[in-house]
Every structure is written in structure tokens, then in C-alpha cells.
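Participant: this one's structure only:
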């Protein structure tokens, strides 16, 4: 089996999600994941510290993209407009691979308490990155945190709709995330 094949990281993620779904998280080993992906165990450990880490692959990049979009939003953007810019930036990095993986990933997470905990930590990381970017724009911390939490919820709702919805070549995550954020803003007006 060749070393350093291109796409090893993506193949590892797909193999892990498939195995978690087929036989459960607890019954899946790193060796099985590596074998299914066509790589060695050492290649697995070059990419991930353990099998839990497979499911948060890309979290750092996602958080960075969200924060960059917020930071680069026009200076007169409201906090939620800046969050919308962050969602648009991160959504642009999501392709067909992410869309196909969504439902399978959700099924694997739903079947494991440990993975649910890991997924929650992913949300915390996304919110922290957006909060920091908003505070950097001069948004008061409480407002920044609230806007960031709305951004996380919008991303999750938009991603769920996108990954589970009808497929078309020109359908991207961005409008789904934007629609979800608009719905949350509208719903928040009912809280007064």
C-alpha cells in the first residue's frame, strides 16, 4: 500500500463515519478505519490523535473561516451582518464531499454519547472563534457571544437543510445558512 496517497485524510474520515454507522463507535478500531481507508495505522496517527478526532476534522479551518469572514465584513456591518459574512465565508469552503457526509455523520453522532460530547465541543469552538472576532470589531462581549451563538445555530440548521435537501449542481450551503440566520433573527424579535 503506497505511503502518503493523496486524499488520505478525507478517506479516513469517510471510512470512520461509515464504520461508526455500520458497527457503532465503540466497536470500531483505528486499525479498521485505516484498513477501510487503504492506509496504515501510522498514517492514521499522522492525521488524527485518536478516533474521536476524526469527527472534528476541519473544525479549526471552519472556525478560522468564520472568524475571517466576520473580521473582513464591512466596518459598518451590525454584529449579525458580520456573522452572516462569516457564515458566507465558511459556507464557500463546503463542497459536495461535506454535503454527502452530513447525514452519515449525524447518524454516527446520534448513536454515541461520546461523539455527542465531541460535537458539542466543536460548537463551543466555533462560537468562541466568532465571539473573539466580534469583540475584535468592538462589539461588547455579551452581544458578541449572543451573535456568535446565533451564528453556530444558523450554521447547524443551514447545514442540516443543505445536506438533507434536494440535490442540484448549483445548490450551495451559503443560502441555507443565510436563511437560517434570518429565521433566527426574526424569531428573536418574538422574545421581547
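Facilitator: Perfect, thanks for sending it. Every value quoted in this text rests on a predicted model; they were computed, and no experiment measured them. Residues are numbered from 1 along each chain as shown.
Participant: CA only for contacts and neighbour counts going forward, please
Facilitator: OK.
Participant: contact partners of stretch 43-55?
Facilitator: Contact partners of stretch 43-55, identified using Cα atoms under 8 Å, 6 or more residues apart in numbering, comprise 3-4, 9, 12-13, 16-17, 29-30, 34, 105, 115, 118-119.
Participant: got the buried residues for that stretch?
Facilitator: Neighbour-count burial for stretch 43-55, with 16 or more other Cα atoms under 10 Å as criterion, is recorded at 43-44, 48, 51-52, 54-55.
Participant: reformat these as JSON lines; add distance to residue 123.
Facilitator: JSON lines is the format used below for these (distance: Cα to Cα, whole Å):
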{"residue": "43", "distance to residue 123": "27"}
{"residue": "44", "distance to residue 123": "24"}
{"residue": "48", "distance to residue 123": "19"}
{"residue": "51", "distance to residue 123": "19"}
{"residue": "52", "distance to residue 123": "15"}
{"residue": "54", "distance to residue 123": "15"}
{"residue": "55", "distance to residue 123": "13"}
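Participant: ok, those residues vs residue 191, which is closest?
Facilitator: Set against residue 191, the nearest of the buried residues of stretch 43-55 by Cα to Cα is residue 55 (34.3 Å).
Participant: could you report the neighbour count for the nearest residue to residue 149 once chain neighbours are set aside?
Facilitator: Distances taken as Cα to Cα, 6 or more residues apart in numbering place residue 127 nearest to residue 149, at 5.7 Å, with adjacent residues excluded. Residue crowding around residue 127 was assessed by other Cα atoms under 10 Å; the count is 25.
Participant: here comes the other one, which I'd like you to weigh against the first:
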């Protein structure tokens, strides 16, 4: 009987990324991923519905962190400030030691249109959850949608910069920079100039 080993999903993720980089996403099977860490295909499917989900494991944690950031934010914040709080509350999911794994994951996604579609769907769902959390805080529909979409855009740009080769700044530092830059870009819309 196989002995239980902790962190099985993470081990499967690391093995999958290595195999995807070595052989390609389409050429790698769930069985090969499981065998790479000494597990069976059945164990793989206990943790993931298919090999695609190896790349998207943790999506619920990201959504939960965003929603928690809105729920626990100061009561007097505006909608966009609440969205910024959501992003900051998720920054712990992107520690520096996970940057190389995130880069490898993104390379796999960038090389496969079906995975790109799944990544886009993830961001849409994240935006919908953020908008719902903002509405639950009493933000009106339009402000909730604008703030949620802005928040997801800031997150996406910050993530892309965080995984760039040679980038050393923390995810939180990059989020702050992107937030300021987006504010500068859209300010003329507000002032009418």
C-alpha cells in the first residue's frame, strides 16, 4: 500500500510543469505526471479532474483572498480602493520563491490556445466574484463592475510584470506601481481633459 505523502497537489504541479517544459503540454499525460513523483494515475485524478487543472490549482484560493480583502477592508473606502485592498490581500499567494514556477506555468499557457482561454475564463470569474463582494459591501452596480474590472486589469498587468525575466520587485510593489500608473492614465477621463 502506498504511503501518504504531504503536499501531493504541489508535487504533481511541479512535476507537470517540468514535463510540460520538456515534452510539451499536449504530449504529456496525467499518468506520466503521476509516475514522475511515484504516484498512480488514480491518485492524480483524486486531486485533479484533468491535466489542465494542474495549471489552475489554487484559483479558489486567489478568489477567496480577493473577497476577503474586500470584506475586511476599512468601512469608508471607495469602490476602487476596495478592489485595491482585494489585490493586496492576495499578494501573499505570490511570494518570490514561487516566481520561477509561475513563469514556467505562464509559458505553458502562452503556448496553448485552449489554456489561454481557460486563463481568460479564470480572470472573468475573478472579476465576477470581486464585483459580487463589492456589491455585498453596498457598492452600486456600475461602480462595482468598473472597480472589479479595474482590479482584475491591475492584477493581470502586475502579474505579467512580476514574472518577467529579471524582475526582482515583490508582487505588492508591482501592484502599487501599476495602480499608480493606471490612475495617471485614467485621470483625464475624470477631469474631462
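Facilitator: Arrived safely. Values in this document were obtained by computation on a predicted structure and should not be read as measured data.
Participant: picking that back up, can you pick the most crowded of the contacts of stretch 43-55 of structure 1?
Facilitator: Neighbours here mean other Cα under 10 Å. Within these, the largest count is held by residue 16, at 27 neighbours.
Participant: can you tell me the closest non-neighbouring residue to it?
Facilitator: residue 33 (5.3 Å).
Participant: and that neighbour, how far is that from residue 39 of structure 1?
Facilitator: In this view, residue 33 of structure 1 and residue 39 of structure 1 are 9 Å apart by Cα to Cα, to the nearest Å.
Participant: re the thing from before, want to try a markdown table for the contacts of stretch 43-55 of structure 1, with distance to residue 160 of structure 1 and secondary structure as columns?
Facilitator: Shown next, in a markdown table, are the contacts of stretch 43-55 of structure 1 (distance: Cα to Cα, whole Å; DSSP: H, G, I helix; E, B strand; the rest coil):
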| residue | distance to residue 160 of structure 1 | secondary structure |
| --- | --- | --- |
| 3 | 35 | coil |
| 4 | 32 | coil |
| 9 | 23 | helix |
| 12 | 22 | helix |
| 13 | 18 | helix |
| 16 | 20 | helix |
| 17 | 17 | helix |
| 29 | 28 | coil |
| 30 | 28 | helix |
| 34 | 28 | helix |
| 105 | 11 | helix |
| 115 | 17 | helix |
| 118 | 18 | helix |
| 119 | 14 | helix |
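Participant: and the helices in structure 1?
Facilitator: 8-23, 30-37, 41-47, 59-71, 79-91, 96-110, 113-136, 141-164, 173-189 (DSSP state H).
Participant: comparing the third one with structure 2, how large is the average distance?
Facilitator: Think helix 41-47 of structure 1. With mean Cα distance after the TM-score superposition for structure 1, helix 41-47 of structure 1 departs from structure 2 by a mean of 1.4 Å once superposed.
Participant: who's in contact with residue 25 of structure 2?
Facilitator: Residue 25 of structure 2 makes contacts with 19, 108, 112, as judged by Cα under 8 Å, 6+ apart.
Participant: tell me the one of the residues you listed nearest residue 78 of structure 2?
Facilitator: When the contacts of residue 25 of structure 2 are compared for distance to residue 78 of structure 2 (Cα to Cα), residue 108 comes out closest, at 37.3 Å.
Participant: now for the closest one, how many residues are close by?
Facilitator: Residues within reach of residue 108 of structure 2, counting by other Cα under 10 Å, total 18.
Participant: my guess is it meets residue 20, correct?
Facilitator: Yes - counting by Cα atoms under 8 Å, residue 108 of structure 2 touches residue 20, with 6.9 Å between them.
Participant: enumerate every residue touching the closest residue to residue 40 of structure 1 other than its chain neighbours.
Facilitator: Spatially, and ignoring its direct neighbours in sequence, residue 40 of structure 1 is nearest to residue 34 (5.6 Å; Cα to Cα, 6+ apart). Residue 34 of structure 1 is in contact with 12, 15, 40-41, 43-44, counting by Cα under 8 Å, 6+ apart.
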